[in-house]
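Student: Everything below, folded, please.
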Amino acid sequence: MGGSTQQGSQGGGSKFADDTLRPVTIKQLVESDEPYPGAGLAVDGIPVTQVTLIGQVRSVKPQATNVTYQIDDGTGVIDVKKWVDAERADSGATAQFAPDTYVRVFGRLTQFSGKKHVGAHFIRTIEDFNEVNYHLLDATYVHLYLTKGAAGGGGGGGGGVGGDAAGDGMFVDGGNGAARQSAGGPARLKMCGRNAQSLFAYMQRMAAGDEGCNIHAISQGMGMSTRDVMAAADELLGHGMIYTTLDDETWAVLDY
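Tutor: Here you go, the predicted structure:
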């Protein structure tokens, strides 16, 4: 006890006090980075400690010391490692979750050899699918609070974040429709390169409906190489301006 008190007086206690549990999407975790060397991984510029996420098990890889689950929440995919407790192995505490099962994960984001994964403290099955929607709303609220400030606060500290601050950057295709409309597509389009802006304007003129436009038709119609079209489409996808439809080479414009 004496050693613990001394450690706390040297700053260990305050670091523990800053340990928080944050709801996140997998895309946020995959795109997290270090603000500066040694700072630890951060989401929205704020260091992440404990995180909780919800997703679907895609694969299970049992090993001697841990079980690795590949989890997909629709925004991205990440490995979740649950370490095996040898003393509790016979108690069912290390029971595995079957593929396609929806689970909630509580753990800590870790990076090893440049690859991020979540070290899980606890994993449980989702019994009510409404919890998936609740989690996404919760993650969106926290993201908005940290990037734009409290509701009614006049924009808070995140006024300069741009369209991504409206929650779009948390999802592959822009996520919440209301957030997309309030963020304003034209503002994000100005952040794109010249080819991406031309591609977006061309797809709007084509008005191909829900099926969208294929890369080869776009390349022929715009007189651009397929490589340039693909690069422009990736940029628009990253900003939540378009989404894939029939396959990875067919896109449609999001309706703002």
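
Student: going forward, measure contacts and count neighbours with C-alpha atoms only.
Tutor: Noted.

Student: tell me what the biggest strand by length in the chain is packed against?
Tutor: In the chain, with assignment by DSSP state E, the single longest strand is strand 50-62. Under the contact criterion of 3 or more C-alpha pairs under 8 Å, 6 or more residues apart in numbering; DSSP states H and E, strand 50-62 touches strand 21-23, strand 66-72, strand 102-112, helix 130-148.

Student: and this one, so I can compare the two:
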Amino acid sequence: MSQMGETYYGGGGYLSQGGNQSPGFGGSPGGKNRSDASHALRPLTINQIKQASQAHSDAEWVLDGHEIGQIVLIGTVMAVKRQTTNVSYSIADGTSKIEARQWIDSSMAEAEGVGNDDALMHQYVCVHGSLKMFGSQRYINATNVRKATPYQFYHWLLETMVIKLTLERGPPPRPGQAPQSRPPGIGGNASSAYAAQSAPQQTQSGMVQFAKCSPLQKKIAHYLLNQSSDDGTHVSLIAQHVGGDPMEISAALEGLLEDGHVYTTVDDEHFLISR
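Tutor: Take a look at the predicted model:
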């Protein structure tokens, strides 16, 4: 992480904190059984923020299969609305627009310069906070809003790209290190082709124990049998793949859990199949 990155991250970024693997900046007060991702600070564009999803209102936000905790956004302030208890900023970053709300603590407002609206209008700002939903509108619950520079904006934008690609493809090889092998089914080597062909047979044999389960439970089990993460699969990904009523999916998972077919891993929202 460069010196510029440390300037707006407050010491190291998402990958240096380990992403989903190790604790980092900030935290989620009041949460329980949350993974370490809820403590990591990840740079996201507004478009990425709007692609994130929740399995239910109390669940962690998830983007591309990875949980989102604290986020950092750099954009231009398009409008400001000051109220008694908070300041609302309309922020654009070139991908979309979103509202960031910073709550005013009267004992700290003067010291921190909260609500210095005129100085931030049409300027780049760096926003630290977490993603929230009110009604049908998502917004950033900002813990810190401060002026940023164009250089910081472009560094942040590049950082969002690097992290997205690293999470999708793995880190690039170090000097002298051989490239990582591709996932099964991507590439032309024999071992990948064999793994891709044998996976359906393994899945079919593993479904025997679910013969007495409901069709929805079988669908969930079939999906989980094809997942390889040791940390389990988040319930939002299961719901996204299976489709249907979230309440029915939740009940089906609960039934599988009670019958011992699945078990939870890093928290109550990640599931692994019992083999």
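
Student: which bit of the second structure covers the longest strand of the first structure?
Tutor: Mapped onto the second structure using TM-score structural alignment, strand 50-62 of the first structure covers residues 70-82.

Student: Next, report how far that stretch is displaced from the centre of its chain.
Tutor: Mean-position distance between stretch 70-82 of the second structure and its chain equals 19 Å (C-alpha atoms, centre = their mean, to the nearest Å).

Student: How about stretch 39-48 of the first structure?
Tutor: How far stretch 39-48 of the first structure lies from its chain's middle: 14 Å, per C-alpha atoms, centre = their mean.

Student: Same check on stretch 104-114 of the second structure?
Tutor: How far stretch 104-114 of the second structure lies from its chain's middle: 30 Å, per C-alpha atoms, centre = their mean.

Student: List the contacts of it.
Tutor: Residues outside stretch 104-114 of the second structure that contact it (C-alpha atoms under 8 Å, 6 or more residues apart in numbering): Thr84, Thr85, Asn86, Val87, Gly115.

Student: Then stretch 57-69 of the first structure?
Tutor: For stretch 57-69 of the first structure, contacts defined as C-alpha under 8 Å, 6+ apart pick out 70-72, 79-84, 96-103.

Student: Mind doing that once more with 10 Å?
Tutor: By C-alpha atoms under 10 Å, 6 or more residues apart in numbering, the surrounding residues in contact with stretch 57-69 of the first structure are 56, 70-73, 77-86, 94-103, 117-120.

Student: Now which of these would you call buried?
Tutor: Using 16 or more other C-alpha atoms under 10 Å as the burial test, the contacts of stretch 57-69 of the first structure include 56, 70-73, 77-84, 94, 97, 102-103, 117-120 as buried.

Student: that older thread, now distance to Glu254 of the second structure too, for the contacts of stretch 104-114 of the second structure, in TSV please.
Tutor: Output for those, formatted as TSV (distance: C-alpha to C-alpha, whole Å):
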residue	distance to Glu254 of the second structure
Thr84	44
Thr85	41
Asn86	40
Val87	42
Gly115	47
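
Student: Nearest to Arg169 of the second structure among the residues you listed?
Tutor: Nearest to Arg169 of the second structure, judged by C-alpha to C-alpha, of these is Val87 at 39.0 Å.

Student: before we move on, the earlier item: just the buried residues of the contacts of stretch 104-114 of the second structure.
Tutor: For the contacts of stretch 104-114 of the second structure, burial is judged from neighbour counts taken by 16+ other C-alpha under 10 Å, and it is met by Val87, Gly115.

Student: of all the contacts of stretch 104-114 of the second structure, which comes closest to Glu60 of the second structure?
Tutor: For those, the residue nearest Glu60 of the second structure by C-alpha to C-alpha is Asn86; the value is 24.2 Å.

Student: List the contacts of the nearest residue to the closest one once chain neighbours are set aside.
Tutor: Leaving out its chain neighbours, the residue that sits closest to Asn86 of the second structure by C-alpha to C-alpha, 6 or more residues apart in numbering is Trp103, at 4.1 Å. Contact partners of Trp103 of the second structure, counting by C-alpha under 10 Å, 6+ apart, are 83-88, 109, 114-115, 141-144.

Student: nearest to Arg205 of the first structure, of the helices and strands packed on strand 50-62 of the first structure?
Tutor: helix 130-148 (32.3 Å).

Student: That closest one to strand 102-112, inter-axis angle?
Tutor: Here helix 130-148 of the first structure runs at an angle of 40 degrees relative to strand 102-112 (axes from the mean of the first three to the mean of the last three C-alpha atoms, to 10 degrees).

Student: and helix 130-148 of the first structure, what other elements does it pack with?
Tutor: Judged by 3 or more C-alpha pairs under 10 Å, 6 or more residues apart in numbering; DSSP states H and E, the packing partners of helix 130-148 of the first structure are strand 21-23, strand 50-62, strand 102-112.

Student: In the second structure, what stretch matches the last one?
Tutor: Which is strand 102-112 of the first structure. Going by TM-score structural alignment, strand 102-112 of the first structure sits over residues 124-134 in the second structure.

Student: mean per-residue distance, that stretch to the first structure?
Tutor: With mean C-alpha distance after the TM-score superposition for the first structure, stretch 124-134 of the second structure departs from the first structure by a mean of 0.7 Å once superposed.

Student: how about Tyr134 of the first structure, what's its match in the second structure?
Tutor: Matched to the second structure by TM-score structural alignment, Tyr134 of the first structure sits across from His155.

Student: How many neighbouring residues does its match have?
Tutor: Using other C-alpha atoms under 10 Å, His155 of the second structure has 16 neighbouring residues.

Student: list the contacts for it?
Tutor: Applying C-alpha under 10 Å, 6+ apart to His155 of the second structure gives the contacts Ser2, Met4, Gly5, Tyr8, Ile74, Thr149.

Student: So among the residues you listed, which ones count as buried?
Tutor: Buried subset of those (neighbour count, 16+ other C-alpha under 10 Å): Gly5, Tyr8, Ile74.

Student: okay if I get those residues as TSV plus distance to Pro171 of the second structure?
Tutor: Formatted as TSV, these follow (distance: C-alpha to C-alpha, whole Å):
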residue	distance to Pro171 of the second structure
Gly5	18
Tyr8	22
Ile74	24
